[in-house]
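*Asks:* Sequence and predicted structure below; questions after.
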Amino acid sequence: MSHTAPSSAQYQAILESISDGVFTVDQSWHILSFNRAAEEITGIPREEAIGRRCSDVFRSTMCGDQCCLRETQRTGKPLIGRTGYIIDANGNRIPISLSTAVLKEADGTVIGGAETFRDLSEVEALRDELEGRFRVGDLVSRSPLMQRVFSALEPIAASSSTVLILGETGTGKELIARTIHALSDRSDHPFIALNCGALPETLLESELFGYKAGAFTGAQKDKPGRFSLAAGGVLFLDEIGTISPAMQIRLLRVLQEQTFDPLGSVTPEHADVRIIAATNSDLAQLVDEGSFREDFYYRINIARVDLPPLRRRKEDIPLLVMDFIQHFNALQGKKVEGLASETLSLLMMHDWPGNVRELRNAVERAFIVCHEGLIEPTHLPDQFLGPKKTQLPGDAGLEATVQTVEKQLIHDAVVRNNGNRLAAAKELGIHKSTLFRKIKQLDIDLPHRDGRSSE
């Protein structure tokens, strides 16, 4: 059976029917052909494009020295899926992916090049939408627990109430405070942070309220305190649970009257400052024990943010690690691409008593010995390679680790929702049928109560 090669008209019909833009150029980079999709993506009619240099038509980030067609002609090798931007006829920046090939005569003589390009605007918009769901400011998380925190930040930022952030050491309380400040109408004013637990009582007082010249021996000139420095903005008081009852009384007065007295001053000063307090202590228990004033506790516990520890949101570890890798690559000029699967397994099995701060330190430590490629287990600090880890089956790998984490997440979600599988599925962001299937697949032991009874 004989086969007839497609005619020129048939080739043209094929090019007109595809959704990717296609154009060809001669050896002088003048456009020879320009299909319908190329017209639609660029907004430039083919009669205007044909005969012009391709760089004049596309105004791309990949023109000049970055020209992909030039690279293909030099190397003789096609490029596939290279990404960049072009500027359309209306001046809009259009993300594209492109592929190139050399055009040759039958005898092998190079006569030009061909390029196909795809509009990635919808893909990029979807990626931005998905990233928006997982990121607020510098905070990043896929965890349902953190999604609850994310959803609360904007309304908290829009209010003027005092904020109390609770969480273990290293969970990112200051980052939450900075995000609230950035989202608020005080963002153009200072964010001033003070660790109350790092200072003795007498020094803490002068740091907060400042002093006047002559207030004490050595006070030769006025010094503004943190309340003055934070005027119009936010004062972040970390480790609020460590301050004395006497200091709690002074801060309570500031919150109630919006004034404070610098040491040695007889004239109160106005405090236009929003307070965000944070602690890793159980303040309610400290109130019961009598070491924390109940009135002060209720005054700062108005808008509250509870940060879960990293061990309760291990699904965030890959996301956080990639953020840290991008940061340290930019900072140190390295080319680390990511984690080896065995490395991720070790990170997922760790309990993270130091939370996100410990994870960041582990990645930074790995960067000391890893300059490019993947972070291997040998690049991690020694505590990740201890007996507890090496006793696990060597072939468990990433898949087993992910299953372990998945089982824990589903179990915890069902328990938090009193056995109600539908409510747990909503919290996890999955369909109820998916939840039931995973419960069966992973053989998860769950409470017998289904959460729908009134008992």
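*Replies:* Cool, got the structure.
*Asks:* all contacts plus neighbour counts: C-alpha atoms, from now on.
*Replies:* OK.
*Asks:* ok, now which ones touch residue 115?
*Replies:* Shown in contact with residue 115 (CA atoms under 8 Å, 6 or more residues apart in numbering): 22-24, 69, 98-101.
*Asks:* Is it located within a strand, as I assumed?
*Replies:* Yes: using DSSP: H, G, I helix; E, B strand; the rest coil, the assignment for residue 115 is a strand.
*Asks:* Distance of it relative to residue 172?
*Replies:* Between residue 115 and residue 172 the computed distance is 47 Å (CA to CA, to the nearest Å).
*Asks:* Kindly report the same for residue 295.
*Replies:* 27 Å.
*Asks:* Between these two, point out the one with more neighbours.
*Replies:* Each of residue 295 and residue 172 has its neighbours counted (other CA atoms under 10 Å); residue 172 has more, 19 against 13.
*Asks:* in the strand or helix carrying residue 427, what's buried?
*Replies:* Using DSSP states H and E, residue 427 maps to helix 421-428. Using 16 or more other CA atoms under 10 Å as the test for burial, helix 421-428 gives 421-425, 427-428.
*Asks:* tell me which strands and helices it is in contact with?
*Replies:* With contacts taken as 3 or more CA pairs under 8 Å, 6 or more residues apart in numbering; DSSP states H and E, helix 421-428 sits against helix 397-416, helix 432-441.
*Asks:* and residue 194, which of those helices is closest to it?
*Replies:* helix 397-416 (34.9 Å; CA to CA).
*Asks:* put this beside the first:
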Amino acid sequence: MQEIPYTFNPEWLLNSFPEGIIALNSDQKILFVNPSAESLLGISKKDFVGKRCSHLIEVEGAEQKCLLERTLQTEEPLTQIESKCQNKQGEKLVLRSSTFMLKDEHDKSVGAVIQFRVISSERPAGETAPKNLLFDKVVGKNPRMLEIYNLIPGLARTKSTVLIEGESGTGKESIAHALHSNSPRREKPYVRVNCGALAEGILESELFGHVKGAYTGAISNKQGRFELAHEGTIFLDEIGDVSLSTQVKLLRVLQEEEFERVGDTKPIKVDVRVIAATNKDLKKAMDNGQFRQDLYYRLRVVPITLPPLRERRDDIPLLINHFMKVFNQEMEKNVEQVSPQTMSTLINYEYPGNIRELENIIEHALVLCNGNIILPEHLPRDIQIRKSDHVDRAISREHPLEAMERELIIQVLNQCNWNFKETSEKLRISRTTLWRKMKDYHIVK
């Protein structure tokens, strides 16, 4: 996937927003519903696009209930309106919404857009929230990630060994945990071992256990992680750091489902599902004689390769929203939004530490944020921040989507050294449209 500055697509942007977005035309028929709106309201856009709004989002006690219809009739935007509705699952939702008019190039009103988020929800009495184990810690809608998510339910039902490959911080353990949580072994142990954090002798004892007197300091018998994971799942993180001698013993467990404790000759049978992960190139390690070929293929029955965050930028807004919810709860805060300028900075950052780094950035931002909007100054200093001007702030308050578009246009202009022809081609718009947007957004070099 190419980066935003080179392939700006308005629909992609709308689909990436964590807030729900619904657009109507001037006939009060629904033009567009983004995935977040589908998820929040429990609807499918195919059931609504082309149909009338018909009180999709209602304001309790208001004479004119549909906010979008109200905006179309008055041609006046609404800002931060609290409204109530019930989704298809019967949840009573309290929403905070803003609306604005859609206008054509002649400044004629052609429709209206609502942007909303859920600020509270309540399930009907006697009902409990459905437990979605699969996506408890896994977030994203990127096509490459969706392929992985779609693989997990079927793969989880098997005992097949899985090798998860990807850079540090890409969420390998979240995938491993999802596989266990959706498996028939979910009620049994899930044991994680960081193979790279333990010295060779200690790792062998940690994995397989030892008997009393096996070595100096072994004052009693000790169960290893494989025994503790019996009938469950063992997750071997950083498998590429395991020594060749320990690799031999791992291979035996995978082939024969048995091992001996250190210092013992009695075999112990074990029923364990093995999931391994690495941030190293195991093929290269294999070619260099540092990783056994037979173990590699035993582990790699089903390979899963996680893309780095810089290759799934369309997931960044969703991940930001997820981490905001997590840290709001932990810190007892109510930070609800990310300013368009901040969002643009976060989307275009390279993330050498991947999802883990983004999580740390959002935690840092919430610590510093005393309001309800994350601003550029709340981000860590080592992240390059674009400073806002008075035009940014004015647009941000009134039309957050336009603010995002303005920021992205500026970035592409800078990438193209303000060459209008090249910029319009990369934005996939005409030069006339580019000039009009620059005029509308007060963009000057």
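*Replies:* Everything's here; your move. If you're wondering where the values come from, they're calculated on a predicted model, not measured in any experiment.
*Asks:* what residues does the top strand by length along the first structure touch?
*Replies:* Criterion DSSP state E: the longest strand present in the first structure is strand 93-104. Contacts to strand 93-104 of the first structure, defined as CA under 8 Å, 6+ apart, come from residues 68-69, 72-73, 76-88, 110-121, 124.
*Asks:* tell me, stretch 421-429 of the first structure lands on which residues of the second structure?
*Replies:* Aligning stretch 421-429 of the first structure against the second structure (TM-score structural alignment) gives no matching residues.
*Asks:* Mind putting the helices and strands packed on helix 421-428 of the first structure into JSON lines with distance to residue 377 of the first structure and mean neighbour count?
*Replies:* Conversion of these to JSON lines gives the following (distance: least, CA to CA, whole Å; neighbours: other CA atoms under 10 Å):
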{"stretch": "helix 397-416", "distance to residue 377 of the first structure": "12", "mean neighbour count": "17"}
{"stretch": "helix 432-441", "distance to residue 377 of the first structure": "30", "mean neighbour count": "14"}
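*Asks:* how about TSV for these, with distance to residue 318 of the first structure added?
*Replies:* Converted to TSV, these look like this (distance: least, CA to CA, whole Å):
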stretch	distance to residue 318 of the first structure
helix 397-416	11
helix 432-441	21
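*Asks:* Out of the ones you listed, flag the one nearest residue 267 of the first structure.
*Replies:* Going by CA to CA, the one of these nearest residue 267 of the first structure is helix 397-416, 52.3 Å.
*Asks:* Helix 432-441 and that closest one, what's the angle between them?
*Replies:* Going by axes from the mean of the first three to the mean of the last three CA atoms, to 10 degrees, helix 397-416 of the first structure is angled at 120 degrees with respect to helix 432-441.
*Asks:* Which parts of the stretch 51-200 of the second structure are strands?
*Replies:* Assignment of strands within the stretch 51-200 of the second structure using DSSP state E, counting those that start in this stretch yields the ranges 78-86, 92-103, 109-122, 162-165, 190-194.
*Asks:* now, of those strands, which is deepest in the fold?
*Replies:* Stretch with highest mean neighbour count among the strands of the stretch 51-200 of the second structure: strand 162-165 (a mean of 24; mean count of other CA atoms under 10 Å).
*Asks:* in the superposed pair, what's the mean gap between that strand and the first structure?
*Replies:* Taken over the aligned residues, the distance from strand 162-165 of the second structure to the first structure averages 0.2 Å (mean CA distance after the TM-score superposition for the first structure).
*Asks:* That strand - contacts with which helices or strands?
*Replies:* helix 172-181, strand 273-278, strand 302-305.
*Asks:* try 7 Å
*Replies:* strand 273-278, strand 302-305 (3 or more CA pairs under 7 Å, 6 or more residues apart in numbering; DSSP states H and E).
*Asks:* could I get those strands as a markdown table with mean neighbour count and distance to residue 338 of the second structure?
*Replies:* Shown next, in a markdown table, are these (neighbours: other CA atoms under 10 Å; distance: least, CA to CA, whole Å):
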| stretch | mean neighbour count | distance to residue 338 of the second structure |
| --- | --- | --- |
| strand 273-278 | 24 | 33 |
| strand 302-305 | 16 | 30 |
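*Asks:* excluding its backbone neighbours, what's nearest residue 41 of the first structure?
*Replies:* Closest residue in space to residue 41 of the first structure, ignoring its immediate chain neighbours: residue 119 at 6.6 Å, by CA to CA, 6 or more residues apart in numbering.
*Asks:* give me the number of residues near the spatially closest residue to residue 259 of the first structure that is not a sequence neighbour?
*Replies:* Spatial nearest neighbour of residue 259 of the first structure, excluding adjacent residues (CA to CA, 6+ apart): residue 270 at 4.5 Å. Neighbour count for residue 270 of the first structure, taken as other CA under 10 Å: 15.
*Asks:* Kindly report the same for residue 136 of the second structure.
*Replies:* Number of residues near residue 136 of the second structure (other CA under 10 Å) recorded here: 12.
*Asks:* repeat for residue 179 of the second structure
*Replies:* A total of 27 residues lie near residue 179 of the second structure under the criterion other CA under 10 Å.
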